[in-house]
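> output the structure for:
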Amino acid sequence: MSDLHEESASVEGKSLNFLEEIVEESIAGGEKRVQTRFPPEPNGYLHIGHAKSICLNFGLARKYGGKCNLRFDDTNPVKEDVEYVDSIQQDVRWLGFEWAGVHYASDYFDQLYAWAVELIRKGLAYVDDQSQEEIRQSRGTVTVPGKESPWRNRSAEENLDLFERMKNGEFGDGEKVLRAKIDMAHPNMLLRDPIMYRILHAEHHRTGNKWCIYPMYDYAHGQSDSIEKVTHSICTLEFDVHRPLYDWFIEKLDIYPSHQYEFARLNLTYTMMSKRKLLQLVRQGTVMGWDDPRMPTICALRRRGYTPESVRMFADKVGVAKRDNVIDLGLLEFCVREDLNKRARRRMAVLDPIRVVITNYPEEKTETVDCINNPEDETAGKREVPFGREIYIERDDFMENPPKKYYRLSPGGEVRLRYAYLIRCDEVIKDADGKVVELRCTYDPMSKGGRSSDGRKVKGVIHWVSARHAVPAEVRLFDRLFVKEDMNDIEEGKTFEDYLNPDSLKTVTGYLEPSLNEAAEGDTFQFERLGYFCVDRDSTAAGKVFNRTVTLKDSWAKMAAK
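Next up is the predicted model:
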């Protein structure tokens, strides 16, 4: 039994998605290997939709003992940059995958040119002098056949001469194109003599100025798969109409028969997936860059504090569908909560403080209390946190006129300070505008650890930080970038920018327990009762900056329901 059959047998009994079923059918039919590829264009940063594709392509290869290539579709030098190449490699590795090889469509430019010459010699390709607009108009419609180009029946010799002269730079941009000679009445519009090469006098990030003609995606894609002997070429659903053309080129050239399979692309609520529109937000300064934590890019998720494990969990839960659907962003947030709950260290921080003075606590006294680092991980141990006469608590944890079953602090009420003492509110101090600025409280000296000295029950538990020892820090409270659930459904007369969330970022000064002063960039914590936060790269020696990864509960869903 081959390694592939052994691997297949090991997953028997588990529910398979339709792509896994296809792979297993090919293995059962005698296929000796599985070869996939992830083929991004280096013209922008990858987003969460690409993360799903990465997990799928690399995951299939890993599951069946195969290989997955990383291949850059670098056929348009006008939009491509080495910056994007580097970022894509970083994203793939961050997600936990390693490629069998790094390849570029530009690696195959010589072979693609030679194959184009072969198609010309076979009478299956010709040089067209029409403009892009003339070609577009002559294609016809779904119900009306297209019109043949007046240059369609040039001789092979003339086409070979013109194509070589195109390569040699004798013509300007857009002056001529090379088209496949298929059928101008074909019901699939993409097979109405599609363009194979266009002239672009632009320097390529890898080939420099060697070429001034560049292959179109539909011509380069299938042949690149064939060169790499890809067994399962997996694309998103919008490419299903491209498959006949993919197959046509492979058939006419009589080369290795890679085959394309399509799955539904990822659509996420409250999220814009268009790289072009995301680039617009970056260029006009609406966001802080491609890695702004409000963006759906992988680098933004990383900066926001998402873990690769949480993104892979999300991709697994979304699954592989044959039809387009929209996934609730709440599922992605659920996955990162699930993962961080197990791994994130707990810390205390106050983001909207009220000062509390414990009047019966000695003024100069400071003590420490033992705090658990992570109740989900016994090996995480404990830490010591300073406690003193003056502390900060969250403004939301005090209410002057509370409703029934309010278990936080109120005048005459009592709460437990997390890991510390029971305190009772005796007096409320307000400023001239009536805003509460200070609470005067007393504590039960016998209640350290939160247990009352006389057995009385106190239900409320709140967090706190010592005012004397608190570390001030900039805390960025990120929320969803858009307020519209389906960003593919833009109302007439509006643009996607009309749905930007004005409250997608709020910046506050937080007061943190002193241990957080030692945190390094990328470290992730649960601020108890507030959410998950991580140290941002904007942190300096003068002060830390924390990003909110996600709240502890899906508060957005509750607001939407209201």
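> C-alpha only now, for contacts and for neighbours.
OK.
> how far away is residue 513 from residue 483?
34 Å (CA to CA, to the nearest Å).
> and this one, so I can compare the two:
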Amino acid sequence: MSAVDFTSSKAPDSAPSNFIRQEIDADIAAGKLPQGAVITRFPPEPNGYLHIGHAKSICLNFGIARDYPNARCHLRFDDTNPSRERAHFMERIKEDVRWLGFDWGDRLRHASDYFDDLYGYAKRLIESGHAYVCSLSQEEIRSSRGTLTEAGRDSPWRDRPPEQSLDLFRRMCAGEFEEGAHVLRAKIDMASPNINLRDPVIYRIMHAPHPLTGRKWSVYPMYDFAQALSDAIERVTHSLCTLEFEDHRPLYDWFLRTLEIPSPPRQIEFSRLNLTHSVMSKRLLTHLVEQGHVSGWTDPRMPTIAGMRRRGFPPEALRDFCARIGMTKKDNIVELELLENCVREACEPIAPRAMAVLRPLRLVIENFPPDRREDLVAPNHPNDPSLGTRELPFTREVFIERDDFMEDPPAKFHRFAPGKEVRLRYAWLVTCTDVVRDPKTGEVVEIRGIHDPDSRGGNSPDGRKVRGTVHWVSARFGVPARVRLYDRLFHEAAPSPDPQALGGQINPASLEEIDDCILEPSLARVPPGALFQFERSGYFVADSEDHAPDSPVFNRTVSLRDTWGRKRGR
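Next comes the predicted model:
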């Protein structure tokens, strides 16, 4: 699909209003944009795949750049921790942003692009007496920071002369010291009620190779320092981040103010996305992958953008979902059902229809000639003639869903049962006349019936009422396939954030694989990523990793209705 144009000079009438846009509008009216345009950025860490929470930030930042005159949004990788970052993650992040419908043009950036500048800013802080090299261990620093009710304690190195700190910092950069031997700390206020201002670490020694700069650097900036100064270098006007960074804003502003950055960026926080039956922590998602609780970052049960894409979620559904939940200053939890409804609404007009039998039961129509084949015609979409039609070969033996037959049905069961007449979709009316069992187990392995030859198309020739309609697939021409039925990864709406407890909270029904499904022949040789509505079953997509024309694998994207809510009696 083509990317959404975010360089238009006029905001569309449908642009959503929220408190962030109101703040931006006020800044524009007050003449606070030195470049005359709004500049935002999306700054992911390349230490894993993006998830649905990142989609909210992407739609916000790129959406603002789309809707304001001459605005732009940078994609900037926060690659300041080489021990966890990979070039592979960078490529997948770029793929996800594009798939969502956005493009950064020539505005791809990395925090590592500014390492020389950041190093220079750090030296300026040392020279002005606003930073010092501290030789306490990580644990000693942590224990001396104090608590919410107790002030921190000064480091014994806090008054180290600037010349000595500069010398040590240069030697840190040259790789003379082991990791943990020294850190560079900002000198702010160890008694501040905001713990983030208690002489935070702004540089640490790391000897891991960087995916872009190799081994050029032995010191790397911390997130708060790199983020504030990278925003300043790029002349970002509005730094939009989630609420956990609200307490970091005074530190963000302190860096910009102390270094006398002209026209400093403005940080505005919004609530992060919390989704039921999911976890949004990169740390927890990494744990799920590394411990083998899921098949990888693209597992369709994962809340990653790549997982949702593999599951068949259209990008329009994610953008619609992000627009519906809006922007607030208060954290809340959004029900997964809302996302699934957005997926259904996005799939309905674009997904061609097809028939697939997931749990086959053979039906033999005894008065239909054994060698006869009737090619029936069915629309690919009931509401969109432009999608054309398809042929459905009908033969003496077909497969129906096992659940569409009961020997002793309740009163309102309108499908196959002994003596009961049912409509085969697009085909004929068929009456069940006999049942064949496995002689050893007694299980029903086949049902038999007769069709009304005057009811082609499923129409009743004499006006008799036939209430049941079931789908089917020709036994001779059907395509064998594997189908994966996905559901919520976690059974509980709010899983425990304890990594060690995650495995025990996984919904045992989150994945069911069925190997003996039968698909109508029109689904033979469809490409990976092809989306369909399997009639009466749900929306399904050809798996992007395991599907092959001669070995089809389909994932259930979403059921046709909210079956989870119905199970809970909602």
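> quick one, which of residue 513 and residue 483 of structure 1 is more surrounded?
Between residue 513 of structure 1 and residue 483, counted using other CA atoms under 10 Å, residue 513 has the larger neighbour count: 23 against 19.
> ok, the more buried one - contacts?
Applying CA atoms under 8 Å, 6 or more residues apart in numbering to residue 513 of structure 1 gives the contacts 347-349, 385, 465-466, 469-471.
> what do you get for residue 155 of structure 2?
Here residue 155 of structure 2 is in contact with 134, 136, 141, 144 (criterion: CA under 8 Å, 6+ apart).
> residue 48 of structure 2 too?
Counted by CA under 8 Å, 6+ apart, residue 48 of structure 2 has contacts 85, 89, 282, 286, 297.
> can I get those in TSV with neighbour count, secondary structure and distance to residue 467 of structure 2?
Formatted as TSV, the contacts of residue 48 of structure 2 follow (neighbours: other CA atoms under 10 Å; DSSP: H, G, I helix; E, B strand; the rest coil; distance: CA to CA, whole Å):
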residue	neighbour count	secondary structure	distance to residue 467 of structure 2
85	19	coil	59
89	16	helix	53
282	16	helix	50
286	17	helix	50
297	22	coil	45
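> the stretch 351-500 of structure 1: strands as residue ranges?
Taking DSSP state E, counting those that start in this stretch as the criterion, the stretch 351-500 of structure 1 contains strands spanning 353-358, 366-372, 382-388, 390-394, 414-417, 422-430, 436-443, 461-462, 465-466, 471-478.
> gap between the second one and the chain center?
If I follow you right, that is strand 366-372 of structure 1. Centroid separation between strand 366-372 of structure 1 and its chain, computed with CA atoms, centre = their mean, to the nearest Å, is 39 Å.
> where does the longest helix belonging to structure 2 end up in structure 1?
Of all the segments assigned as helix in structure 2 under DSSP state H, the longest by residue count is helix 52-67. Matched against structure 1 by TM-score structural alignment, helix 52-67 of structure 2 falls on residues 48-63.
> what are the contacting residues of that stretch?
For stretch 48-63 of structure 1, contacts defined as CA under 8 Å, 6+ apart pick out 7, 20, 34-38, 66-68, 92, 95, 97, 99, 234, 265-267, 273, 296-298, 311-312, 315.
> taking the residues you listed one by one, which sit in strands?
When DSSP state E defines the strands, the subset of the contacts of stretch 48-63 of structure 1 inside them is 35-38, 67-68, 234, 266-267.
> closest to residue 108 of structure 1 out of the residues you listed?
residue 37 (15.5 Å; CA to CA).
> count the residues that sit near the closest one.
30.
> that one corresponds to which position in structure 2?
Match for residue 37 of structure 1 (TM-score structural alignment): residue 41.
> related to what we said a few turns ago, could you export the strands of the stretch 351-500 of structure 1 as TSV, including distance to residue 206 of structure 1?
Shown next, in TSV, are the strands of the stretch 351-500 of structure 1 (distance: least, CA to CA, whole Å):
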stretch	distance to residue 206 of structure 1
strand 353-358	55
strand 366-372	53
strand 382-388	52
strand 390-394	55
strand 414-417	61
strand 422-430	67
strand 436-443	62
strand 461-462	58
strand 465-466	55
strand 471-478	38
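> winner for burial among those?
strand 465-466 (a mean of 26; mean count of other CA atoms under 10 Å).
> what span of structure 2 is it aligned with?
Using TM-score structural alignment, strand 465-466 of structure 1 pairs with 473-474 in structure 2.
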